[in-house]
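Asker: Pasting the sequence and the predicted model now:
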Amino acid sequence: MTAPSVQRQPATVRRVAVLLALALLLGGCSTTRFAYQQMDWFAAWWVDDYIPLDNRQDARLQADVRAFRQWHCRHELPRYDAWLADLESLALQPPIRETEVAHLQNRFFKALDRLLARIEPGATRLLSSLSDAQVIALGQAMARNQADKREELLGDDPAGRRLARMNERAERWLGPLTGEQRATLVNWNQGRGPITAIWLEGRGRWQAALMESLEQRHEPHFPSQVRLLLSRDGAARGEAYQTMRADSRQALAGLVTDLVNQSTPAQRTHLTREIRQLRTDFTALSCPAGASAAAG
């Protein structure tokens, strides 16, 4: 299986965090290994698409990403394998309970918290080193990207697009869906309301908060501002976003529970195969020099 083409698009510092957090979850055969081995290059490429870096900034960024990858390989990869093993065990024993899915969900978000905390020093160094021209370029790039996202996600029938995306994701893990599962997805989608618009509004608030904080990037309190921006509490994105996120997380746990409980033996075989392939990819990953595959 060949690696898919990478969509070239700008990325905020938080998007870089997500890249580093989820590069391993691109899914499928050599794709996972390719993404992990090329993490240094991907991160520098995406950041540079948002901010034209000078040579010193680029070298510092790549050094930070290499250090991150060493830490990630040593401390996080074993956790991922254990998480996937628990996911496989749960999925193979329906009926499952929503509380069990929520527990796995919470473990995933805790892993994301660790990743965001780990990149915080590097993100602070990069942002505090920006020139006025680079800050202006960042603001312009984020505005363009936000406009593109709004056009992409809030065009004709955003709820229909959301349902299509979720159907695609469900089929990626379960294979062809049954009529009952498709009806479950329709019911889930009807209860979500204007979550895409709320997400975009929160995203815009976050970008505005980042630009405001950059006006004080040379002040002693700037690192605490970056910490707030990188946290998942959603404070910078507004109350509507925070409420939507909490509701969506609970609704997603319920959806996953229903889809697994409605799954056929063939679908569970498909899901097991996907999970085991991802675990195999993790096992096959080579760590950077100086990193051990054992958790520390």
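Answerer: Perfect, thanks for sending it. Numbers count the residues shown, from 1 in each chain.
Asker: From now on I want contacts and neighbour counts done on CA atoms only, so please keep to that.
Answerer: Fine.
Asker: all strands of the chain, in order?
Answerer: Remark: strands of the chain are absent; assignment by DSSP state E.
Asker: For it, which helix extends over the most residues?
Answerer: Longest helix in the chain by number of residues (criterion: DSSP state H): helix 98-128.
Asker: residues in contact with the spatially most central residue of the chain?
Answerer: For the chain, the residue nearest the mean C-alpha position is residue 18 (4.1 Å; Cα atoms, centre = their mean). If a contact means Cα atoms under 8 Å, 6 or more residues apart in numbering, then residue 18 has no contacts.
Asker: same thing with the one 5 residues further on?
Answerer: Each residue near residue 23 by Cα under 8 Å, 6+ apart is listed here: 32, 35, 36, 39.
Asker: Could you turn the buried ones of those into a ChimeraX selection?
Answerer: Typed into ChimeraX, the line below selects the buried ones among the contacts of residue 23, using 16 or more other Cα atoms under 10 Å:
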select :32,35,36,39
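Asker: which among the contacts of residue 23 gets closest to residue 164?
Answerer: residue 32 (24.6 Å; Cα to Cα).
Asker: can you give me the helices for this structure?
Answerer: For the chain, the helices defined by DSSP H occupy 13-22, 29-37, 39-50, 55-75, 77-91, 98-128, 132-153, 158-174, 179-190, 195-214, 222-230, 239-261, 265-284.
Asker: next, the one to line up against it:
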Amino acid sequence: MTPALQLGRRIIGVLFACLLLAGCSALKLGYNSLPQLSYLWLDRYLGFDDEQAPQVRQALEELHRWHREVELPRAAELLARMEGMAGGELSAQQACTVAEAVRDRIEALAARAEPAVLRVALTLQDAQLERLAQRQARAAQEFRREWLQGSAAERLDRRVEQFEGHAKRLYGRLDPAQRRLLRERLQAARFDPERILAERRRRQADTLDTLRRVRAQADDPAEARRMLQGLVERFDTSPDGAWRQDARAMREDNCAVFAALHNTTSADQRQHAVQRLRDWRADLLALSVSP
């Protein structure tokens, strides 16, 4: 994954994690701390030197200001769409449109971050790229421990627990029938952690190779930018056609699982979801105009 896309996912992830805490004060604290949190996360991967550090901090502050002014209102619009959908029946296709909208916001954030990423990429040293490789290897090991070790039943338990945790934050407590349905649908859904890990490793190797080639283009910034853009395109559309089909199938199955669960929810659970989404939207709009 490119540094820009990684950062975009990280920022969106923190934002939605704060939303799931369902408290405006927690949201404000988490969101206002994003430049510092993002810097610490990036620094763990690259170990910025004394010249790079202030550039990165300034770029993150500028990105945060833009995100507050431009992207928070768009996130609020997405929550309004979800609120309108939450009160009725839901199709798998509708669920996937929400996931695609989130992906669009990540890509917009990554595009905004691209010039700053390029400036830093041109200054990376061998030791920093080696540090990045080590962090990538550690992340792959963590994924393997979580999703490739243990029995199939244990891995299914983890998926059910993860999915149920998200559902409970939206709908409140699930009843036994809903938990059974969730387990049955997830057991039938396509999920191939070996293929996921293989694609992650391809992206990691591609990222390292591209950053090394970008660094060699210090005298030709236009070519360096083209290289970074190509990396983003290969992340968005993998050159592995079989993976593209597998990934699409897994996304569609996840959307179908969520829609099936939603369609079993009671009137009270749907009202709980509507109110939760309404509260989150209000929090985002307030935060977008008031740091």
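Answerer: Cool, the structure landed. What you are looking at is a predicted structure, and each value in this text was computed from that prediction instead of being measured.
Asker: Could you dump the contacts of residue 23 of the first structure into CSV and include distance to residue 196 of the first structure?
Answerer: Output for these, formatted as CSV (distance: Cα to Cα, whole Å):
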residue, distance to residue 196 of the first structure
32, 28
35, 28
36, 30
39, 29
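Asker: In the contacts of residue 23 of the first structure, find the pair that's most separated.
Answerer: 32 and 39 (10.6 Å).
Asker: which residues in the second structure does stretch 70-88 of the first structure match up with?
Answerer: Stretch 70-88 of the first structure lines up with residues 65-83 of the second structure when matched by TM-score structural alignment.
Asker: Aligned counterpart of residue 243 of the first structure in the second structure, please.
Answerer: Matched by TM-score structural alignment, residue 243 of the first structure corresponds to residue 245 in the second structure.
Asker: How about the contacts made by its match?
Answerer: Residues counted as contacts of residue 245 of the second structure (Cα under 8 Å, 6+ apart): none.
Asker: Likewise for residue 190 of the second structure?
Answerer: 249, 250, 253.
Asker: burial of the first one, as a residue count?
Answerer: Residue crowding around residue 249 of the second structure was assessed by other Cα atoms under 10 Å; the count is 15.
Asker: who's in contact with whichever residue in the second structure pairs up with residue 184 of the first structure?
Answerer: Using TM-score structural alignment as the criterion, residue 184 of the first structure maps onto residue 181 of the second structure. With contact set as Cα under 8 Å, 6+ apart, residue 181 of the second structure has these partners: residue 261.
Asker: same deal with residue 98 of the first structure?
Answerer: Residues counted as contacts of residue 98 of the first structure (Cα under 8 Å, 6+ apart) are 253, 254, 257.
Asker: quick one: the residue nearest to the centre of the first structure and residue 271 of the first structure, what's the gap?
Answerer: 24 Å (Cα to Cα, to the nearest Å).
Asker: With residue 167 of the first structure instead?
Answerer: Distance of residue 167 of the first structure to residue 271 of the first structure, computed by Cα to Cα: 15 Å.
Asker: When the two are compared, which one has more neighbours?
Answerer: More neighbours surround residue 271 than the other of residue 167 of the first structure and residue 271, with 24 against 17 (other Cα under 10 Å).
Asker: counterpart of the more buried one in the second structure?
Answerer: Match for residue 271 of the first structure (TM-score structural alignment): residue 273.
Asker: One more: residue 163 of the first structure?
Answerer: Correspondence of residue 163 of the first structure to the second structure, assessed by TM-score structural alignment: residue 160.
Asker: Likewise for residue 25 of the first structure?
Answerer: Under TM-score structural alignment, residue 25 of the first structure pairs with residue 16 in the second structure.
Asker: residues near that match, how many?
Answerer: When counting by other Cα under 10 Å, one arrives at 16 neighbours for residue 16 of the second structure.
Asker: Next: residue 132 of the first structure.
Answerer: If we define neighbours as other Cα under 10 Å, then residue 132 of the first structure has 11 of them.
Asker: out of everything not next to it in sequence, what's closest to residue 24 of the first structure?
Answerer: Distances taken as Cα to Cα, 6 or more residues apart in numbering put residue 32 closest to residue 24 of the first structure, at 5.2 Å, once the chain neighbours are dropped.
Asker: before we move on, back to that, got the angle between the longest helix of the first structure and helix 195-214?
Answerer: Going by axes from the mean of the first three to the mean of the last three Cα atoms, to 10 degrees, helix 98-128 of the first structure is angled at 30 degrees with respect to helix 195-214.
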